[in-house]
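Peer 1: the sequence isn't on hand, but the structure is:
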C-alpha cells in the first residue's frame, strides 16, 4: 500500500526539474541537498549515474529522487547485470524503493540502512526511488550509499544473487583465472566464523593479480602477502593443508572467494588445456 506522499508523487513523475546538485565529471557519484529542493517538494528529481561503481549522498532529504544506474557502455550483457548498494552506517532520512514502470517495491526501509548490509537487485528490476521520510528536524538526516554493477560471472558473497558453494567446473576455473578481481597462490592459515559469513585468513606465496590492495605485503625482504577472503557461512570452509589457487571478486573493498582449486589440480588442468590449445589466457606457472 502506498504512503500518502507516494500517492501524490506518482501522477507527477513527468514533472521533473533540472537538479542543481554536483556530479563528478564521469557521473560516477552524486551529491545533493534537500535544501535546494524544499521549495519544490512535489517534484521528483532524476539522477543518472553511468559507471560500474560510485556513490550517492543526499543531505537533508525532502521530497524524492529517482536514481538511474546504468553502465557507461550499452551491450547485450547489460540486461544480465545486477546492482548492489551498501548504505553507510549513518544513512537515514529516506525509504528506498525499486521503481519499475511506476510500480514501487520497498527495497530498504530507513530503519535498516544503518546496518550497512549490501542489497542487490537485477538492473532490469527498475530504478531506485528514494523517498524522504517526514521528520520535524532534517538537519541530521543524510542518505548515503556506495553502489556497484556486478556481472553474473563475477558474483560473489552471500548478499549477491545466486551465491553457491558448489565446486567450479574445469572451464569455470580456467575462466576465473583470466577474469577474477584477484588471483593468488597460497595456503589457508585460519577460518573465523562470523555472523553472516566465514572469514578466511590466507598467506599468499605468489600474487598474480589483485584489483585493489586486499592482500598486504610482508615487506621488501619477504615475498609473501596476507589477507582475508570472505565466503558464505553455509559453505562450511575449514582450514586445510596444501596450496590453493584463490580467485574471486572484490566487493566494496572486501575480497570474496570464487573458484579455489588445490594448486596441484589447477596445474594439471592448466597444462592439459595448454596442450589442447584451449586456455583462455596465459598464466606463469614457473
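Peer 2: Great, that's in hand. Predicted model only: the values in this text are computed from it and were never measured. Residues are numbered from 1 along each chain as shown.

Peer 1: switch to C-alpha atoms for all contacts and neighbour counts from now on
Peer 2: Fine.

Peer 1: please name the nearest non-neighbouring residue to residue 96.
Peer 2: residue 130 (4.6 Å; C-alpha to C-alpha, 6 or more residues apart in numbering).

Peer 1: quick one: the strands in the stretch 51-200 of the chain?
Peer 2: Remark: strands assigned in the stretch 51-200 of the chain by DSSP state E, counting those that start in this stretch are 53-59, 64-69, 82-87, 94-100, 103-108, 119-122, 127-132, 142-150, 182-193, 197-210.

Peer 1: presented hereafter is structure B, for comparison with structure A:
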C-alpha cells in the first residue's frame, strides 16, 4: 500500500480462547487504584509473591510494575455502558510475563441431585512474552479482568520490570471489521475530525518504512517540516545525524497487514498515541489536504485552527 492515499487503521479482531483452570499464587492481595492514567506499583519488600489488584480510572494509559515477582489482577472498566474494545500491550524486562483473561464458569444448581449453584474463576490464556508483546484486543459489552503473572528463570538477571499499556475504546456492536476495511481511506469528514482531535498533526515526508515482525507493525520514519500540534514529543530534533534547519524527525506505527510503502512528496500526518506509541490515523497528500481544508473553511466546517 502506497502512503499516497487517505488512510485509517482500525484494531485487530477477537481472540481464540482456550480454557484452563485458574492457578492461584500463594501470598496476599493488595489493592491499588490508578487515580492517574499512568501509575507505578511494586511487589511487597519482603520478597513474598502477592496478587496486586489494579483498577485504572482512565480509558488509556500505562502501568509500570517494579520488582514484578507476583501477579497483577487488572480490572478494565470504562464506567459507561456500551460495546468496547479492550487492548493490551506488554513490555517485560528480565522476567517472563504470562497474560490471561479471567472468565466466570457458572454451574446451575439442581435440588434433586443436591447440587448447589457454583461460580468458578477460570483463566483464558492470551499470550506469554519475554520482551515486547504485540497488541492483543478483546471486544465486549462488559468490564474485563486480566491476570498477569510473572515467571523468573535462571537466565533472568537484573531488576524485573513490566510495563502494561492499556486502551479502552468504545465501538458499535453492529460493526464487523475485516482486514481490508482496517486500511481503508479516510473520508473528508474523518480527515477534518482527525485534524482537530489527533494527538499529533504534522506536515512532512517519508524517509523510509520498516517492519517489526514481533509487534506486527510497520514503522514510518518521517521528516517533519511543519509541526502543527503534538501532545507528546513524537517529532523532535535528532540527537545525531544531519537534518535541515527546523526539521524534526520521528516514527509512526501502522498495522503491518496494510502493506504501507514509501511514498514521495509531502503529507499531512495525523494520529494518536495508543498503547505507548504513536499510531497513524490519516495521511493524505498535502495538496489533497489543502483542497479539503479550503472547501471546509468555505463551508465553515473546521472546528479548530493551527494557522494553516
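Peer 2: Yep, that arrived. None of the values given here were measured: they were computed from a predicted structure.

Peer 1: so what's the residue positioned nearest the centre of the second structure up against?
Peer 2: Of all residues in the second structure, the one closest to the mean position by C-alpha atoms, centre = their mean is residue 275, 2.9 Å from it. Residues in contact with residue 275 of the second structure, defined by C-alpha atoms under 8 Å, 6 or more residues apart in numbering, are 60-62, 87-89, 165-167.

Peer 1: distance of it from residue 210 of the second structure?
Peer 2: 19 Å (C-alpha to C-alpha, to the nearest Å).

Peer 1: equivalent analysis for residue 182 of the second structure, please.
Peer 2: Residue 182 of the second structure is 19 Å from residue 210 of the second structure, by C-alpha to C-alpha.

Peer 1: do residue 283 of the second structure as well
Peer 2: 17 Å.

Peer 1: same question for residue 72 of the second structure.
Peer 2: Distance from residue 72 of the second structure to residue 210 of the second structure, by C-alpha to C-alpha: 34 Å.

Peer 1: of these two, who's got more company?
Peer 2: More neighbours surround residue 72 than the other of residue 72 of the second structure and residue 210, with 25 against 15 (other C-alpha atoms under 10 Å).

Peer 1: hmm, the more buried one is touching residue 147, no?
Peer 2: Yes: the criterion here is C-alpha atoms under 8 Å, and residue 72 of the second structure meets it with residue 147 at 5.8 Å.

Peer 1: residues near the residue mapped onto residue 262 of the second structure from the first structure, how many?
Peer 2: Residue 262 of the second structure maps onto residue 239 in the first structure when the alignment is built from TM-score structural alignment. The number of residues packed around residue 239 of the first structure, counting by other C-alpha under 10 Å, is 14.

Peer 1: contact partners for residue 239 of the first structure?
Peer 2: For residue 239 of the first structure, the contacting residues are 188-191, by C-alpha under 8 Å, 6+ apart.

Peer 1: and if you look at residue 192 of the second structure?
Peer 2: Contacts of residue 192 of the second structure by C-alpha under 8 Å, 6+ apart are 293, 302.

Peer 1: which residue in the first structure aligns with it?
Peer 2: That one, residue 192 of the second structure, aligns with residue 174 by TM-score structural alignment.

Peer 1: ok, so what distance separates the residue nearest to residue 96 of the first structure from residue 216 of the first structure?
Peer 2: 38 Å.

Peer 1: more crowded one of those two?
Peer 2: Legend: neighbour count by other C-alpha under 10 Å for residue 130 of the first structure and residue 216, higher for residue 130 (28 against 13).

Peer 1: going by distance to residue 138 of the first structure, which of the contacts of residue 239 of the first structure wins?
Peer 2: residue 191 (43.4 Å; C-alpha to C-alpha).

Peer 1: give the closest residue to the equivalent of the closest one over in the second structure in space, chain neighbours not counted.
Peer 2: With TM-score structural alignment as the criterion, residue 191 of the first structure lines up with residue 209 in the second structure. Spatial nearest neighbour of residue 209 of the second structure, chain neighbours left out: residue 220 (4.6 Å); criterion: C-alpha to C-alpha, 6+ apart.

Peer 1: which residues touch the counterpart of the one you found in the first structure?
Peer 2: Matched to the first structure by TM-score structural alignment, residue 220 of the second structure sits across from residue 200. Residue 200 of the first structure makes contacts with 188-192, 228-231, as judged by C-alpha under 8 Å, 6+ apart.

Peer 1: what sits against the residue mapped onto residue 149 of the first structure from the second structure?
Peer 2: When the second structure is aligned by TM-score structural alignment, residue 149 of the first structure is paired with residue 167. Taking C-alpha under 8 Å, 6+ apart, we find residue 167 of the second structure in contact with 59-61, 85-88, 274-275.

Peer 1: gap between residue 167 of the second structure and residue 265 of the second structure?
Peer 2: 33 Å.

Peer 1: and residue 276 of the second structure, by the same measure?
Peer 2: 28 Å.

Peer 1: so which of the two has more stuff around it?
Peer 2: Neighbours per residue (other C-alpha under 10 Å) separate residue 276 of the second structure from residue 265, with residue 276 holding more: 17 against 12.

Peer 1: mind listing the helices for the second structure?
Peer 2: 188-197, 286-298 (DSSP state H).

Peer 1: so what does residue 127 of the second structure match up with in the first structure?
Peer 2: Here residue 127 of the second structure is matched to residue 108 in the first structure, going by TM-score structural alignment.

Peer 1: now do the contacts for residue 194 of the first structure.
Peer 2: residue 233.

Peer 1: I should have written residue 242 of the first structure there, sorry.
Peer 2: Per C-alpha under 8 Å, 6+ apart, neighbours of residue 242 of the first structure: 187, 262.

Peer 1: go on, residue 53 of the second structure?
Peer 2: Residue 53 of the second structure neighbours (C-alpha under 8 Å, 6+ apart): 29-33, 72-75.

Peer 1: the aligned residue in the first structure for residue 287 of the second structure - how many residues pack around it?
Peer 2: Using TM-score structural alignment, the partner of residue 287 of the second structure in the first structure is residue 264. As a burial measure, residue 264 of the first structure scores 13 neighbours (other C-alpha under 10 Å).

Peer 1: how about the one 3 residues further on?
Peer 2: The criterion is other C-alpha under 10 Å. On that basis, residue 267 of the first structure has 14 neighbouring residues.

Peer 1: for residue 226 of the second structure, same thing?
Peer 2: 15.
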